[in-house]
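1. no sequence on this one, just coordinates:
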């Protein structure tokens, strides 16, 4: 590993005894957890978009009635407005189930692994990759804020 004089701060330096394989394993675990963060964001987008669509149905119902089609307005109210997105669930319940069943346990486990196996030092794999890829003396390749080349 190529280390520059102004290397990473202590929080991003490998603790004594951590092997390359363990650093890579923790990096992989973190990458997987970060991917669940993205999935969760998409799930929240699904939740908000579904809610927006449901609220827009109020306007559609009013306009159908105004256009002289109360039977279609009533069909929208009866068949779609407030409908579950999956059996027994509105979108907020899907989000809560994901959070409780998958996201929180995953986040907790990843945090515990980093705490126990790496002394709480996060992103060691990335910090070491950054060190290896930096150009010595280049002002845009500093190890951390407030340092030079």
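-> Sure, I can see it. In this text the structure is predicted, and so the values were computed from the model without any measurement.
2. going forward, measure contacts and count neighbours with C-alpha atoms only.
-> OK.
3. ok, now which ones touch residue 118?
-> Contacts for residue 118 were tallied using Cα atoms under 8 Å, 6 or more residues apart in numbering; they are 14, 15, 18.
4. Drop anything exposed from those.
-> Buried residues within the contacts of residue 118, counting neighbours by 16 or more other Cα atoms under 10 Å: residue 14.
5. which one of the contacts of residue 118 is nearest residue 101?
-> Set against residue 101, the nearest of the contacts of residue 118 by Cα to Cα is residue 18 (31.2 Å).
6. Now do the same for that closest one: helix, strand or coil?
-> On the three-state scheme (DSSP: H, G, I helix; E, B strand; the rest coil), residue 18 is labelled coil.
7. Residue 90 is in contact with residue 83, correct?
-> Yes. Contact criterion Cα atoms under 8 Å: residue 83 and residue 90 qualify, at 7.5 Å.
8. And the residue nearest the centre of this structure?
-> Centroid check for the chain by Cα atoms, centre = their mean gives residue 37 as the closest residue, at 1.5 Å.
9. Use this one as the comparison:
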């Protein structure tokens, strides 16, 4: 049976080791900041879903209008064309503008603050909390529980 190649004493790779003197509370705080950022990445994905689904619905209205006209319901086709197709989803904005404002404002600020805090407090090391959690939860020597790839 082959043993796993591990860092000394089964430690994680150096980029996932806690810097000298970094306390538990700071590691916890940075872990929560990272978790919040991961949530914001998911939010951004949902925002892109909102953007794409709204566009898909808007284009589907073309088919509805065509079929309404074909069925002789010009009044409804005209209303949908006039009042809904191409309408702003929020005052003055289509979804792409909402996405751009989110990306350039809140999202960019969030990412930058997380990066700056991590750089200043942990030497830029990412996922320290998770790396330590992995150390606590894995079974050394067990296949599938290796420290590093």
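-> Sure thing, it's come through. Source: prediction; values computed, not measured.
10. Put one on top of the other, what's the TM-score?
-> The TM-score (TM-score structural alignment, normalised by the length of structure 1) is 0.92; 143 aligned residues with a Cα RMSD of 1.3 Å.
11. quick one on the thing from earlier: possible to save the contacts of residue 118 of structure 1 as a markdown table with distance to residue 49 of structure 1?
-> Converted to a markdown table, the contacts of residue 118 of structure 1 look like this (distance: Cα to Cα, whole Å):
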| residue | distance to residue 49 of structure 1 |
| --- | --- |
| 14 | 43 |
| 15 | 45 |
| 18 | 45 |
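12. for the contacts of residue 118 of structure 1, which one is nearest residue 139 of structure 1?
-> Each of the contacts of residue 118 of structure 1 was scored against residue 139 of structure 1 by Cα to Cα, and residue 14 proved nearest at 24.4 Å.
13. which one in structure 2 is aligned with that closest one?
-> When structure 2 is aligned by TM-score structural alignment, the residue opposite residue 14 of structure 1 is residue 18.
14. With the flanking residues excluded, which residue is spatially nearest to that match?
-> Closest residue in space to residue 18 of structure 2, ignoring its immediate chain neighbours: residue 128 at 6.3 Å, by Cα to Cα, 6 or more residues apart in numbering.
15. give the contact list for the aligned residue in structure 1 for the one you found.
-> By TM-score structural alignment, residue 128 of structure 2 lines up with residue 124 in structure 1. Residue 124 of structure 1 makes contact with 12, 13, 14, 23, 27 under the criterion Cα under 8 Å, 6+ apart.
16. again, only using 10 Å
-> Counting by Cα atoms under 10 Å, 6 or more residues apart in numbering, residue 124 of structure 1 makes contact with 8, 11-15, 23-24, 26-27, 114, 118, 130.
17. now do residue 39 of structure 2
-> Applying Cα under 10 Å, 6+ apart, we find residue 39 of structure 2 in contact with 33, 45.
18. ok, back up a step: would you confirm that the residue nearest to the centre of structure 1 contacts residue 102?
-> No. Residue 37 of structure 1 is beyond contact range of residue 102, at 11.1 Å (criterion: Cα atoms under 10 Å).
19. what about residue 49 of structure 2, neighbour count?
-> Residue 49 of structure 2 is flanked by 12 other residues according to other Cα atoms under 10 Å.
20. residue in structure 1 matching it?
-> So residue 49 of structure 2 corresponds to residue 45, using TM-score structural alignment.
21. my read is its match is in a helix, agree?
-> Yes. Counting by three-state DSSP, residue 45 of structure 1 is found in a helix.
22. Quick check: the gap between it and residue 92 of structure 1.
-> 11 Å (Cα to Cα, to the nearest Å).
23. so what's in contact with those two at the same time?
-> Common contact partners of residue 45 of structure 1 and residue 92 (Cα under 10 Å, 6+ apart): residue 51.
24. Go through the contacts of residue 124 of structure 1 and flag which are in strands.
-> Among these, no residue falls in strands (DSSP state E).
25. Now that we have those, which of them are buried?
-> 8, 12, 13, 14, 23, 26, 27, 114, 118, 130.
26. Columns distance to residue 107 of structure 1 on top of the residues you listed, output as TSV?
-> Conversion of those to TSV gives the following (distance: Cα to Cα, whole Å):
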residue	distance to residue 107 of structure 1
8	25
12	20
13	22
14	22
23	18
26	13
27	14
114	11
118	16
130	24
